[in-house]
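>>> Below: sequence and its predicted model.
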Amino acid sequence: MLTRDIPISVLDLAPIVVGGTAADSFRNTLDLARHAEQWGYHRYWLAEHHNMPGIASSATSLVIGYVASGTQKIRVGSGGIMLPNHAPLVIAEQFGTLESMYPGRIDLGLGRAPGSDQPAARALRRGLGSDGNDFPELLSELRAYLDNTPEARPVGVRAIPGEGLSIPIWLLGSSGFSAQLAGHLGLPFAFASHFAPDYLLPALDLYRSSFRPSESLDKPYAMIGLNIIAADTDEEARMLATSQEQQFLNLIRGRTGPLNPPVDSMDALWNLQEEAHIRKQLSYTITGNKATVQKKLQQVLQDTGADEIIVSAQIYEHEARLRSYQYLAELVKAGDHA
């Protein structure tokens, strides 16, 4: 059992699997969200990705609404919306609409990366040429639309719905840029250690050291992303994890596609350099039975001091994915009663 209570949340990439469709993916997403709510997960986030045949959540706001409509109390939000892809007014209106429909349950997590490859980024931005450096200005504009004071809003433009609504804003990142910005603004921060682990500890230190209390938070609040794949045995969990490893292998080879079924061994699929690269990229991945997961998760929490964890589980079979999240919830609940 864990030595301290910690909220756990779900990061769902809405995987489209080999032999499946986006429609299947959405049904599985809602089913997982309903189970996660029953198991005590705190929030359920979906991520914006484009031009990726294995991820169905490109229209992120629509999928958030779909999940919120089919659940009762779990917080639902974005992990994240890639703000440079959008006009801030549109995001203010979309999330104002969601918050009006599902009050007190919507989170707005924001990133500054495109969430896509360069051709898709050009298609989304229509030649605006943003490299993410204008993210603070876009964020300031978005927050102004949501502000309830007339003097803070852009002249002549109002976000209806959106204006005056209390929608928690999170900054997401995999470097020091968003960590420091979140600290300066007094916002909660989520680090993408589930695929970009190298800068995790320095980013957390930077966030905490630069934090200034705000109306949103009086002290730092950091969430970290983990890949956790739990099963009845360590061997089964390692096999299930090969679907995720194949996905990352295809990405570094410049190929994308649906999530592949697991294999007994990756040895015939990657070379030594590719294996080393992927092992490093997925170093914040925990696989195993409940005892193994508990031991490794406890070490991560000690190393990072995270206030919350958000868990991705790219598992091919939906039932195995459900079991993985259920086992993690049971593990954390056992710690709650320690």
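Done, it's in.

>>> can we go C-alpha only for contacts and neighbour counts from here?
Noted.

>>> Could I get the full set of strands for the stretch 201-338 of the chain?
Using DSSP state E, counting those that start in this stretch, the strands assigned to the stretch 201-338 of the chain run over residues 222-230, 285-288, 308-312.

>>> Pipe these into TSV and attach distance to residue 204 per row.
Supplementary listing: the strands of the stretch 201-338 of the chain in TSV, determined by distance: least, C-alpha to C-alpha, whole Å:
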stretch	distance to residue 204
strand 222-230	7
strand 285-288	18
strand 308-312	13
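
>>> Please identify which of these is closest to residue 50.
strand 308-312 (18.1 Å; C-alpha to C-alpha).

>>> could the strands of the stretch 201-338 of the chain go into TSV alongside mean neighbour count and distance to residue 172?
TSV is the format used below for those (neighbours: other C-alpha atoms under 10 Å; distance: least, C-alpha to C-alpha, whole Å):
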stretch	mean neighbour count	distance to residue 172
strand 222-230	26	9
strand 285-288	24	19
strand 308-312	22	12
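
>>> what's the closest of those to residue 60?
Comparing the strands of the stretch 201-338 of the chain against residue 60 with C-alpha to C-alpha, the closest turns out to be strand 308-312 (16.3 Å).

>>> tell me which strands and helices the closest one is in contact with?
Judged by 3 or more C-alpha pairs under 8 Å, 6 or more residues apart in numbering; DSSP states H and E, the packing partners of strand 308-312 are strand 8-12, strand 222-230.

>>> Put this next to the first one:
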Amino acid sequence: MKRLSDIKISALDLVPVRADKGPAHSLRNSLDLAQHLEKFGYNRFWVAEHHNMDGIASSATSVLLGYLAGGTSTIRVGSGGVMLPNHAPLVIAEQFGTLESLYPGRIDLGLGRAPGSDQMTARALRRERSGSADDFPDDVLELMSYLGPRTPEQKVIAVPGTGTHVPIWLLGSSLFSAQLAGMYGLPYAFASHFAPRYMHEAIRVYRNHFKPSDVLDKPYVMLGVPLVAADTDEQADYLATSVYQRILNLMRGQSLVQQPPVETMEGRWLPHEKAAVADFLGLAMIGSPQKIRAKLDVLLEQTQADELIFTCDLYEHADRLHSYELLAQLAQG
């Protein structure tokens, strides 16, 4: 049976923007977090493409990855993910081929098929392109061809990009990408940090459809997990109220800038909203190290995941660093 000490742990940073700070502060914190996690022994550090959200500062994902990779030396950095319908595959191949050329062996390219924004923003991003999630399977193959070796008949090449073999991951919160990742023989990351309901089914579909490839000879599953670790359960519950407020505002279509923790959420949400936030955070690890260890042991026993990638959107940067440090101590036994 797998335990936390048997697997790799990683981090997905949503580069949260505080209510009293701006994006520049968030971006500097992201690099500081990556540098600390490198020392703590984390495997990879990913950021996600989101647009038109005032509380998330990672919209220019490949630019941010260059900043993060340049400020670290060993930890893998990557996208969790790039929303491929927003981009021409050649552009992404050139961007990540450039990153891989500058920081060889450290770049990951996680791909999603959602726009990472609302439809109005998606149109503003694409302008004349008719990008669609329906094109995703073909776009992934096109992107893989740009990053692989050049073939004699290939007329369009990515420079940098060709022959870099940047590792591609498929990300998803439903069953579509799970099946596609299996068919293409690619590693799969499930977005259980916000959509845990279909996690077990997605893992089953991925493993059942998996075909060995030049990339993998067997399935590789990574799961997203929300994290709020503190010295005591009571402190973790208090810090988690910042996360609850952020998700509640997301559901209400309100500002996503981070809010400080509060003593209680009573009076701040309606019963159905409380239930919806709880469903969103169904896989959340909130508590002391002892409590989190027990929950993670159950998760790994049930899923046999190969890697866990944790999100931790706490208001104070110091609390976030401490949360990840406590987890690293657990992972090291």
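It's in. Only a predicted model underlies this, so the values are computations on that prediction, with no experimental measurement involved.

>>> Just the TM-score for the two chains, thanks.
Comparing the two superposed chains by TM-score structural alignment, normalised by the length of structure 2, the resulting TM-score equals 0.97, with 332 aligned residues with a C-alpha RMSD of 1.3 Å.

>>> returning to that earlier point: make CSV from the helices and strands packed on strand 308-312 of structure 1 and add distance to residue 249 of structure 1 to it.
CSV is the format used below for those (distance: least, C-alpha to C-alpha, whole Å):
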stretch, distance to residue 249 of structure 1
strand 8-12, 20
strand 222-230, 16
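
>>> Those: which one's closest to residue 272 of structure 1?
Of all these, strand 222-230 sits nearest to residue 272 of structure 1, with 22.1 Å by C-alpha to C-alpha.

>>> Give me the mean distance between the closest one and structure 2.
Overlaying structure 2 shows strand 222-230 of structure 1 at a mean distance of 0.4 Å from the equivalent residues (mean C-alpha distance after the TM-score superposition for structure 1).

>>> quick one: that strand to chain centroid distance?
9 Å (C-alpha atoms, centre = their mean, to the nearest Å).

>>> So which residues make contact with that strand?
By C-alpha atoms under 8 Å, 6 or more residues apart in numbering, the list of residues contacting strand 222-230 of structure 1 from outside reads 188-194, 204, 237, 240-241, 282, 284-290, 293, 306-315, 321, 323-325, 327-328.

>>> re the thing from before, for the helices and strands packed on strand 308-312 of structure 1, which one sits closest to residue 112 of structure 1?
When those are ranked by proximity to residue 112 of structure 1, the top entry is strand 222-230, at 16.8 Å, counting by C-alpha to C-alpha.

>>> Strand 308-312 and the closest one, what's the angle between them?
Orientation note: strand 222-230 of structure 1 sits at an angle of 40 degrees relative to strand 308-312 (axes from the mean of the first three to the mean of the last three C-alpha atoms, to 10 degrees).

>>> What range does strand 222-230 of structure 1 cover in structure 2?
Residue correspondence for strand 222-230 of structure 1 in structure 2, counting by TM-score structural alignment: residues 221-229.

>>> Trace residue 274 of structure 2 over to structure 1, please.
When the two structures are superposed using TM-score structural alignment, residue 274 of structure 2 falls opposite residue 275 in structure 1.

>>> Report how many residues lie close to that match.
16 (other C-alpha atoms under 10 Å).

>>> Which of the strands of the stretch 201-338 of structure 1 sits closest to residue 110 of structure 1?
Judged by C-alpha to C-alpha, the one of those that comes nearest to residue 110 of structure 1 is strand 222-230, at 13.6 Å.

>>> and the angle for that closest one with strand 8-12?
70 degrees.

>>> Could you point out which of the helices and strands packed on strand 308-312 of structure 1 sits nearest residue 35 of structure 1?
Residue 35 of structure 1 sits nearest to strand 8-12 of all those, at 11.0 Å, using C-alpha to C-alpha.

>>> Mean deviation, the closest one versus structure 2?
Once the two models are superposed, strand 8-12 of structure 1 sits on average 0.3 Å from its counterpart in structure 2 (mean C-alpha distance after the TM-score superposition for structure 1).
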